[in-house]
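**Student:** how would this look folded up:
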Amino acid sequence: MTYKQLEYFLAIAETSNMTAAAKKLNISQPPLSYQLKLLEKELQVQLFSREGHALHITNEGRIFQDKAQQILSLTNQSISLMQNMNNETVGTLTIATVPSVCGCVLPQSIQTFQQAYPEVHYKIYECNSFRAMELLDNGLVDLAFVRAPFKQERYHAAPVKNPFLKEHQQDFFVAIGASKFFTDTASSAITLEQLTGKPLIVHRRYKKILDQLCAEKNISLKIVCENDYIGSSFYLIDAEIGVAVMPYTSAMLYDNKKSLLLKKIEQPSIDSQVYVITKRNSALPTAAKKFIKQLQE
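**Tutor:** Model prediction:
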């Protein structure tokens, strides 16, 4: 298996057409077809099914596509790292981040950093914390922004300041939804007990936290939807499906707050600090070190 074969495979997967892939790669079609056959023979799987001129990626192909993207990304990143190890003014800074950071902290941080180091470029992967840690563990990003809880002992971790929070204030959880769901409470805060019976929309990684708190209080919540991406919660509360439970800084990214009510969850309050993390025992490019230092200033 060669770098070129992976590159050819990804081009075919992207275009679903051999002719279009050959044009994209600026090569003729016969060698492209030949390299695909060699790759399938080596892997002993069919990567594409063929219907006329159209190619449809198989389940095996999709799995291999993800791995091929990781391999090429890591290879390119390694080359860039070696070429620019001692030069903080050039290169690419790769970042994985949760949406709440991408929506407020990251743009301002990059703008400031860009003024000092205009030749640095950026690759941003917006995802949940689990995926961000996976990308970091696999060496595909230089640093990651994730939310607690996570195994902090595995990483170098530093808390991240958020403009929506006051000095030294921890991020907290809120319930956000249409006013019809909050007719029983006029307070700006709501307890876990007061959420019982309400249809709740919960990010999957926070469900375990809620389950544990409910077990301690011997109550149960009515969760009508679990999801993996906080953005989908906004669409669901727009449709008045239920009340979304999320960190305050995530809720502040929602641009239609006027028609909704937002209440801080108390008794107990739930904190969810954002951290910037890097791998332990791993060399960082100078640009990454300086970017993290800027975040802490």
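
**Student:** CA only for contacts and neighbour counts going forward, please
**Tutor:** Noted.

**Student:** Count the neighbours of Met252 for me.
**Tutor:** 15 (other C-alpha atoms under 10 Å).

**Student:** distance of it from Ser282?
**Tutor:** Note on Met252: its distance to Ser282, by C-alpha to C-alpha, to the nearest Å, is 35 Å.

**Student:** Check this protein for its longest helix and report it.
**Tutor:** The longest helix of the chain (DSSP state H) is helix 59-83.

**Student:** and the following helix or strand past that helix, how far out from the chain's middle?
**Tutor:** Next helix or strand after helix 59-83 toward the C-terminus (DSSP states H and E): strand 91-97. What separates the centre of strand 91-97 from the centre of its chain is 12 Å, taken as C-alpha atoms, centre = their mean, to the nearest Å.

**Student:** Break down this protein into its strands, ranges please.
**Tutor:** 48-51, 54-57, 91-97, 120-126, 143-147, 155-159, 173-178, 189-191, 199-203, 222-227, 243-247, 260-266, 274-279 (DSSP state E).

**Student:** mind putting the ones you listed in TSV, mean neighbour count and distance to Ala11 included?
**Tutor:** Below are those laid out as TSV (neighbours: other C-alpha atoms under 10 Å; distance: least, C-alpha to C-alpha, whole Å):
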stretch	mean neighbour count	distance to Ala11
strand 48-51	13	13
strand 54-57	16	12
strand 91-97	22	22
strand 120-126	16	20
strand 143-147	27	28
strand 155-159	17	35
strand 173-178	24	43
strand 189-191	18	52
strand 199-203	22	34
strand 222-227	15	31
strand 243-247	26	38
strand 260-266	19	45
strand 274-279	23	31
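
**Student:** what would these look like in CSV with distance to Ala20?
**Tutor:** Output for those, formatted as CSV (distance: least, C-alpha to C-alpha, whole Å):
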stretch, distance to Ala20
strand 48-51, 15
strand 54-57, 10
strand 91-97, 29
strand 120-126, 26
strand 143-147, 35
strand 155-159, 43
strand 173-178, 47
strand 189-191, 56
strand 199-203, 39
strand 222-227, 36
strand 243-247, 43
strand 260-266, 47
strand 274-279, 39
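
**Student:** can you tell me which of those strands comes nearest to Asn26?
**Tutor:** Of all these, strand 54-57 sits nearest to Asn26, with 19.1 Å by C-alpha to C-alpha.

**Student:** residues making contact with that closest one?
**Tutor:** 13, 16-18, 47-50 (C-alpha atoms under 8 Å, 6 or more residues apart in numbering).

**Student:** Out of these, which is nearest to Lys151?
**Tutor:** For the contacts of strand 54-57, the nearest to Lys151 is Ala13 (35.7 Å; C-alpha to C-alpha).

**Student:** Next, the second sequence, to be compared with the first:
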Amino acid sequence: MNLKQLQYFLAVAEEGQMTAAAKRLHVAQPPLSYQIKQLETELGVALFKRLPQGVTVTPAGELLVSYAQQLTQLSATAENKVRALAHGITGTLNLGLISSSAGVMPNQALMSWLKQHGDVHLEVTEGNTYELLDDLHKRLLDVAILRTPFNRQHLVCRFFDSERMVAVLPKRYQQFSQRRQLRLKDLTALPLIKYRRFNELFHVAFLEEAFEPHYIMTCDDARTAMHWADRQIGVALVPRSLAETYASDQVLVRSLADRRFDTQLALVTTTESMATPLVAGFMDQFTQAKAID
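**Tutor:** The predicted structure is shown next:
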């Protein structure tokens, strides 16, 4: 099994037709079919079910798709990094972003860096903190914006300012219009929309205060929580920077009084990636706080 075979396999799996895949790869169909057959022979399984109108992926093929995507992406990343190392300032920077990073990224530091590095291409991957952290360690990402808490071992971090979680309330809750902060007990009677990243944090907090929250939704994207709050469906519990970025005039934004709801964003890379001039230069642009290695 080689990289070319995996690239051919992915093209056929994504196109669903040998003819379309051959056109996409700029090869003739017989060599493409031969490579797929060789791959199936080597693995001892059928990767595709042949149909009159094309092909569909078999269960074995579906399993191979995810591995093939990772391997081809890693190969492309390795190629870009080797070339970038030779030039120091050119190449592709793979940047991971979580949904609640919109309040700090893009920012002036990023725009300044991009202006100075016109030959650099940004490849952005979106996901949650744990997904992006895994991609960092797999070397699929160079840097990522993550939200505390996370395991900082073998990482280099540049921290943004600490911020408090807030409640984003539909405007009908006028009883809170004159309040600057809300306590946990204020939330118990409200329909809450929770960002899954803080499941454990809110569970422990309500448990310790012996309050029973009323959750109507848990989601993986903090922007989704904001959208539902804006549509007057419930109260979103999200970081302040995100709330200030997306809040409309249809909601009230109120801080949570308890300091356990403080959180921080961090620009993170691995110690190995810091050895490349491209990544090191990017990280050095962000000097808001002390680096923790």
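
**Student:** what's the TM between chain one and chain two?
**Tutor:** After superposition, the two chains reach a TM-score of 0.89 (TM-score structural alignment, normalised by the length of structure 2), with 287 aligned residues with a C-alpha RMSD of 2.2 Å.

**Student:** hmm, back to that, closest one to Phe234 of structure 1 among the strands of structure 1?
**Tutor:** Closest of the strands of structure 1 to Phe234 of structure 1 is strand 243-247, at 7.9 Å (criterion: C-alpha to C-alpha).

**Student:** so the closest one corresponds to what in structure 2?
**Tutor:** Aligned by TM-score structural alignment, strand 243-247 of structure 1 falls on residues 235-239 of structure 2.

**Student:** Could you check how far the matching stretch is from the centre of its chain?
**Tutor:** 19 Å.

**Student:** so how much does that stretch differ from structure 1 once superposed?
**Tutor:** With mean C-alpha distance after the TM-score superposition for structure 1, stretch 235-239 of structure 2 departs from structure 1 by a mean of 0.9 Å once superposed.

**Student:** what's the closest non-adjacent residue to the residue most central in space within structure 1?
**Tutor:** In structure 1, the residue lying closest to the centroid (C-alpha atoms, centre = their mean) is Cys127, at 1.2 Å. Leaving aside its sequence neighbours, Cys127 of structure 1 sits nearest to Val98 (C-alpha to C-alpha, 6 or more residues apart in numbering; 5.3 Å).

**Student:** Run a quick neighbour tally on that neighbour.
**Tutor:** 23.

**Student:** residue contacts, Asp262 of structure 2?
**Tutor:** 162-165.

**Student:** Looking at the residues you listed, state which has the most neighbours.
**Tutor:** Comparing the contacts of Asp262 of structure 2 by number of neighbours (other C-alpha under 10 Å), Met165 comes first, having 23 neighbours.

**Student:** mind checking how far that residue is from Phe150 of structure 2?
**Tutor:** 17 Å.

**Student:** Check whether the residue nearest to Cys127 of structure 1 really touches Arg131, as I assumed.
**Tutor:** No - using C-alpha atoms under 8 Å, Val98 of structure 1 is not in contact with Arg131; the gap is 9.2 Å.

**Student:** related to what we said a few turns ago, mean per-residue distance, the longest helix of structure 1 versus structure 2.
**Tutor:** Looks like 2.3 Å for helix 59-83 of structure 1 (mean C-alpha distance after the TM-score superposition for structure 1).

**Student:** residues of that helix that come out buried?
**Tutor:** By neighbour count on 16 or more other C-alpha atoms under 10 Å, the buried set for helix 59-83 of structure 1 is 61, 64-65, 68, 70-72, 74, 77, 80-81.

**Student:** now the angle from it to strand 91-97?
**Tutor:** 130 degrees (axes from the mean of the first three to the mean of the last three C-alpha atoms, to 10 degrees).

**Student:** How about residues contacting helix 59-83 of structure 1?
**Tutor:** 3, 6-7, 9-10, 13, 45-48, 91-92, 139-140, 285.

**Student:** next one: stretch 125-139 of structure 2
**Tutor:** 74, 94-99, 141-147, 150, 197, 220-221, 269-270, 273.

**Student:** Only the buried residues of that stretch, if you could.
**Tutor:** So for stretch 125-139 of structure 2, counting by 16+ other C-alpha under 10 Å, buried means 127-129, 132-133, 135-137, 139.

**Student:** go on, stretch 22-41 of structure 2?
**Tutor:** So for stretch 22-41 of structure 2, counting by 16+ other C-alpha under 10 Å, buried means 22, 32-33, 35-37, 39-40.

**Student:** and which of the residues you listed is nearest Leu252 of structure 2?
**Tutor:** Comparing the buried residues of stretch 22-41 of structure 2 against Leu252 of structure 2 with C-alpha to C-alpha places Ala22 closest, at 54.9 Å.

**Student:** got a list of what the closest residue to the closest one other than its chain neighbours touches?
**Tutor:** Nearest residue to Ala22 of structure 2, sequence neighbours excluded (C-alpha to C-alpha, 6+ apart): Gln29, at 5.4 Å. Residues in contact with Gln29 of structure 2, defined by C-alpha under 8 Å, 6+ apart, are 18-19, 22.

**Student:** and what of Val251 of structure 2?
**Tutor:** Per C-alpha under 8 Å, 6+ apart, neighbours of Val251 of structure 2: 168-171, 229-230, 232.

**Student:** that older thread, dump the contacts of strand 54-57 of structure 1 into a markdown table; add distance to Ile110 of structure 1 as well.
**Tutor:** Formatted as a markdown table, those follow (distance: C-alpha to C-alpha, whole Å):
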| residue | distance to Ile110 of structure 1 |
| --- | --- |
| Ala13 | 32 |
| Ser16 | 35 |
| Asn17 | 37 |
| Met18 | 39 |
| Leu47 | 39 |
| Phe48 | 40 |
| Ser49 | 43 |
| Arg50 | 44 |
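
**Student:** wait, which of those is closest to Tyr117 of structure 1?
**Tutor:** Among the contacts of strand 54-57 of structure 1, Ala13 lies closest to Tyr117 of structure 1 (C-alpha to C-alpha), at 35.5 Å.
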